[in-house]
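Participant: please work out how this folds:
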Amino acid sequence: MILDHRGLEPPQPMMRTLAALAKLQPGETLTIINDRRPMFLYEQLDELGYKHETIEREDGSFQITITKG
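Facilitator: Here you go, the predicted model:
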């Protein structure tokens, strides 16, 4: 699943991401695209045991792939 959050103001991207993650089964992934690096989301992901990888895209946005542990 891919969620494109470009153009959304905080906290909408984080709220949408956490809601989508709650529906994942262990081992499934979610990819999000944000206008900015989601620093507060990283803290939540670490606390909840999710693995995440961030790539800065050519247009300046950030693509984060999150895997449920």
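Participant: rest of the way, CA atoms for contacts and neighbours
Facilitator: OK.
Participant: let me see the ranges of the strands in the chain.
Facilitator: 2-4, 29-34, 51-56, 62-67 (DSSP state E).
Participant: take these and lay them out in a markdown table including distance to residue 21 and mean neighbour count.
Facilitator: Formatted as a markdown table, these follow (distance: least, Cα to Cα, whole Å; neighbours: other Cα atoms under 10 Å):
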| stretch | distance to residue 21 | mean neighbour count |
| --- | --- | --- |
| strand 2-4 | 11 | 15 |
| strand 29-34 | 7 | 19 |
| strand 51-56 | 12 | 14 |
| strand 62-67 | 8 | 20 |
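Participant: now the second one, please; I'll put the structures next to each other:
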Amino acid sequence: MTIPQPKNEILLDTRGLPPPEPLELVLEALSNLQQHQCLRMLVDREPRPLYTILDGNNFHYETTTSADYRYELLIWHKS
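Facilitator: Next up is the predicted model:
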């Protein structure tokens, strides 16, 4: 599993947006994500429904939580 380089990273900051906007925006961004790119999503709540979508659509992801309970996801295509 190889994470694409930071220069190929797209940032999607959805903090402060009410549901379902973060999910809608990330799905749109993923539909345009190229094989060599990764998407970094910043979000206020854990996007549990997104995990199922990612698992079913050939994506890898890593989730980290900050001290203020915000989430950061790094998403990329499975090779």
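Participant: so what number do they get for TM-score?
Facilitator: Remark: TM-score between the superposed chains equals 0.93 [TM-score structural alignment, normalised by the length of structure 1]; 69 aligned residues with a Cα RMSD of 0.9 Å.
Participant: would you mind finding the longest helix in structure 2?
Facilitator: helix 21-31 (DSSP state H).
Participant: where in structure 1 does it fall?
Facilitator: The aligned range for helix 21-31 of structure 2 in structure 1 is 12-22, by TM-score structural alignment.
Participant: buried ones in the matching stretch?
Facilitator: By 16 or more other Cα atoms under 10 Å, the buried positions in stretch 12-22 of structure 1 come out as 13, 14, 17, 21.
Participant: ok so, going back, what lies in contact with the longest helix of structure 2?
Facilitator: 12, 14, 39, 41, 43, 47, 50 (Cα atoms under 8 Å, 6 or more residues apart in numbering).
Participant: and if you look at stretch 34-49 of structure 2?
Facilitator: In contact with stretch 34-49 of structure 2 (Cα under 8 Å, 6+ apart) are residues 3-5, 8-16, 22-23, 26, 29-30, 33, 69-77.
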